[in-house]
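J.: sequence unknown, structure follows:
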């Protein structure tokens, strides 16, 4: 098995060394005018299935120690290798040296390391230095597995940017702002969903309310924006002033949110400051002047979506939960804020000047464009819900003492036990019977 793995690595290295010719790329351009051929489309679809769907599912199955973890990871790895070879065998459109191809080496190296660690752990070599190294290898394997969805998301964004030849020269700064902020809104929505469905035990252990952590991130991000949205030494323009002032609002509001997140006796307390920041950000972006009418309308819808998310969060905290933490099965209304954050992220990532100029050139109006972006938000939110469902529902209670569930979700000690189990991320079957018995003895 190890010889086959080495052979695959050598073949992959040979594919990586293949260089695409760029004789059809016009001077001053970064892509040729040729269309994307079928091989490149197969590369795109294969990589999306492997890195965007199968590896995240495999990550969750590994956390809950499912027997399906290893088979699914094997299938995903095979698809990833196929997609990588296809990416170096396509014809049609040619590309200048780009971030997608450069980052691919890091991503695939990370994948090979993950697979190699899995094989090493599966061999159960535990004598001598291997026994001392094994805990470190298990931890590293878990870290790489959990980081894979995030790194894959970045690489998929790089792929879309490269395929269209966007984000070069003067457009680089705007692309960074839109893709980083858009991804941040989606990440915020994912974290909010995790805390809503499975994170209440963790919040109780920290002794902090969710708004404490929200306010901390807002304050730090506001400080970063305050000093990075303007190129110091150059003249100020309208966009610099607006973005910098938004950063100032964030860190000022974040400091207030941190203060209000603690009650007079030190107990965690809910507050609406992060929700107000979301609302104010949406209001500011809804009136952000743009060069194209289509861009103005798309930014307005983005602002309205973000404002609605802020209002929904305020209603949830003040009237639905009445300043109490979420304890039971979330109501349908509580899904509104994280979903709208997903939608806001997709809209903002898709609102760069180059993207909207392309959309306008083919005659697509802002209504159709926004509906497509909302559709993507629905699909991603569904996928996140499926992953969390796999995490929560995998283990069945074996005794009445283990059935400490509240509306299908773990609570109290059962939730804390599930979190501890999740921290022991490892491939199914990688630990020996002796190691497994030691783990069971440590559990309460």
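T.: Sure thing, it's come through. Keep in mind it's a predicted model, so treat the numbers as computed, not measured. Residues are numbered from 1 along each chain as shown.
J.: drop to CA atoms for contacts and neighbour counts, all remaining ones
T.: Will do.
J.: quick one: buried residues of the helix or strand hosting residue 13?
T.: Per DSSP states H and E, residue 13 falls inside helix 2-17. By 16 or more other Cα atoms under 10 Å, the buried positions in helix 2-17 come out as 9, 12, 15-16.
J.: how far away from the center of its chain is it?
T.: Helix 2-17 sits 29 Å away from the centroid of its parent chain (Cα atoms, centre = their mean, to the nearest Å).
J.: packing partners for that helix?
T.: For helix 2-17, the elements it packs on are helix 69-87, judged by 3 or more Cα pairs under 8 Å, 6 or more residues apart in numbering; DSSP states H and E.
J.: looking at this, residue 396 is in a helix?
T.: No: counting by DSSP: H, G, I helix; E, B strand; the rest coil, residue 396 is not part of a helix but coil.
J.: returning to what we had before: specify the angle between the helix or strand that the helix holding residue 13 is followed by and helix 69-87 in degrees.
T.: With elements assigned by DSSP H and E, the helix or strand that comes after helix 2-17 is helix 38-47. Angle, helix 38-47 to helix 69-87, by axes from the mean of the first three to the mean of the last three Cα atoms, to 10 degrees: 160 degrees.
J.: run a quick neighbour tally on residue 123.
T.: As a burial measure, residue 123 scores 11 neighbours (other Cα atoms under 10 Å).
J.: just to revisit the earlier point, closest to residue 258 out of the buried residues of helix 2-17?
T.: Residue 258 lies nearest to residue 16 out of these, by Cα to Cα, at 48.3 Å.
J.: against that first model, consider the following:
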């Protein structure tokens, strides 16, 4: 039985390899040019290329300082604040000085009339408010008001979210993406891909903080996934074909039908998942979200585009979703059967869901039309592009894994939710003098043997 998780991992790898083989076979039957296009490229294809003007020194310094402040210093200050470390105000002030200096070099570089520069003014305003709140707390101006401390911590979290948005806008601005009439399609890809990446980060956080069964979240993780799916599906149902602006002569294309029906399936499946789990114990898992992921992934694998490169990018997205669904089903099966024990530490197989969810988000963001045209002009094939996206995915998971480890180093490991069998028996009531017969008692405890939170109420964890 101990070898079963390895067998499951091999099965997942075999399925992923089979999907890649199928995708290669399908592409082999098409008439594709060496530039990755199927037929004539659109008239605006030449617009998407590497900028002819080299990056100026001021912009390089601006990017380096902003990276140090917003990606390295501010998240560390946030973790130190959550861990109640007394040095976090100094770290935040140091990051604020570096960020302000980076803004100065951004002004020196010029080009202040674009979306990225305007967003920079918003970031500067947010930083000023956060720094002012920090000074008020340090100097005890408001006598350590709980509301002020909550505001300061909330601004730290928002700083992390808006840093990600600023990075995306910087890439969009530098590569001239989301233009030439493709703004809506570009926003759709970036927003939905970002939701999947954020969900992978949240899942990683839950696994590290609440253990294998995630008892601390009070409900099965599929409940929260189903709520997000239901919301995204409802929005997609009424926005993919301009539902509120359609006219009598407005025809439906196959893409409109497919995307709208994906929204309907996500809403219906999400509603079913919510109904099945909204009053369930965290261990009462459901495969409904996994089935939705697999069905959506299959539709994306066979989803045909007018450009072969776009079809291949959607294949990467679909394959990641299929692997995500299969990984979730394997996790539910192994955790529910007791083969994988409930412990304070997440099990290795559970990190598969984190990776494939992040990979699907990266692939969806990278499958927008403007990026596809840029790849064609830059002569970057799909294999290289897939490796780039996978590398970004590993970097994201590594980054947040390190931040969580930093929190554990500063605040200590989370409170243990499980005990060994011997400790559970010692704390439990005497069993008529038969405390030594642990074998018969172990059979009654099953895979919950180490859980000292078992009670009549399944939600009192």
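T.: That came through, no problem. This one's a predicted model, so the numbers in the text were calculated from it and none came from an experiment.
J.: contacts for the helix holding residue 13 of structure 1?
T.: Contact with helix 2-17 of structure 1 is made by 81, 84-85, 88, 105, 112, as judged by Cα atoms under 8 Å, 6 or more residues apart in numbering.
J.: out of those, what pair is the most spread apart?
T.: Maximum pairwise distance among these (Cα to Cα): 18.0 Å, between 88 and 112.
J.: buried set for stretch 245-257 of structure 1?
T.: Neighbour-count burial for stretch 245-257 of structure 1, counted by 16+ other Cα under 10 Å, picks out 246-257.
J.: quick one: residues contacting residue 90 of structure 1.
T.: Going by Cα under 8 Å, 6+ apart, residue 90 of structure 1 touches 37-40.
J.: now these: which count as buried?
T.: Buried members of the contacts of residue 90 of structure 1, counted by 16+ other Cα under 10 Å: 39-40.
J.: where do the helices sit along the stretch 1-150 of structure 2?
T.: For the stretch 1-150 of structure 2, the helices defined by DSSP state H, counting those that start in this stretch occupy 4-28, 57-66, 74-82, 88-109, 115-138, 146-174.
J.: which elements pack onto the fifth one?
T.: Helix 115-138 of structure 2 is packed against helix 88-109, helix 146-174, with contacts defined by 3+ Cα pairs under 8 Å, 6+ apart.
J.: including distance to residue 235 of structure 2, could those helices go into TSV?
T.: Formatted as TSV, these follow (distance: least, Cα to Cα, whole Å):
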stretch	distance to residue 235 of structure 2
helix 88-109	36
helix 146-174	21
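J.: so which of the helices of the stretch 1-150 of structure 2 is the most surrounded?
T.: Using mean count of other Cα atoms under 10 Å, the stretch among the helices of the stretch 1-150 of structure 2 with the greatest mean number of neighbours is helix 74-82 (a mean of 22).
J.: list the contacts for the residue nearest to the spatial centre of structure 2?
T.: By Cα atoms, centre = their mean, structure 2 has its centre lying nearest to residue 197, at 1.8 Å. Contact analysis of residue 197 of structure 2 by Cα under 8 Å, 6+ apart lists 357-362.
J.: which ones among those map onto helices?
T.: Cross-referencing the contacts of residue 197 of structure 2 against helices under DSSP state H gives 357-362.
J.: from these, which would you call buried?
T.: Buried members of those, counted by 16+ other Cα under 10 Å: 357-362.
J.: from these, which is closest to residue 438 of structure 2?
T.: Using Cα to Cα, residue 357 comes nearest to residue 438 of structure 2 of these, at 40.9 Å.
J.: surely the closest one and residue 199 touch.
T.: Yes: Residue 357 of structure 2 is within contact range of residue 199, at 7.5 Å (criterion: Cα atoms under 8 Å).
J.: joint contacts of the two?
T.: Counting by Cα under 8 Å, 6+ apart, residue 357 of structure 2 and residue 199 have no common neighbour.
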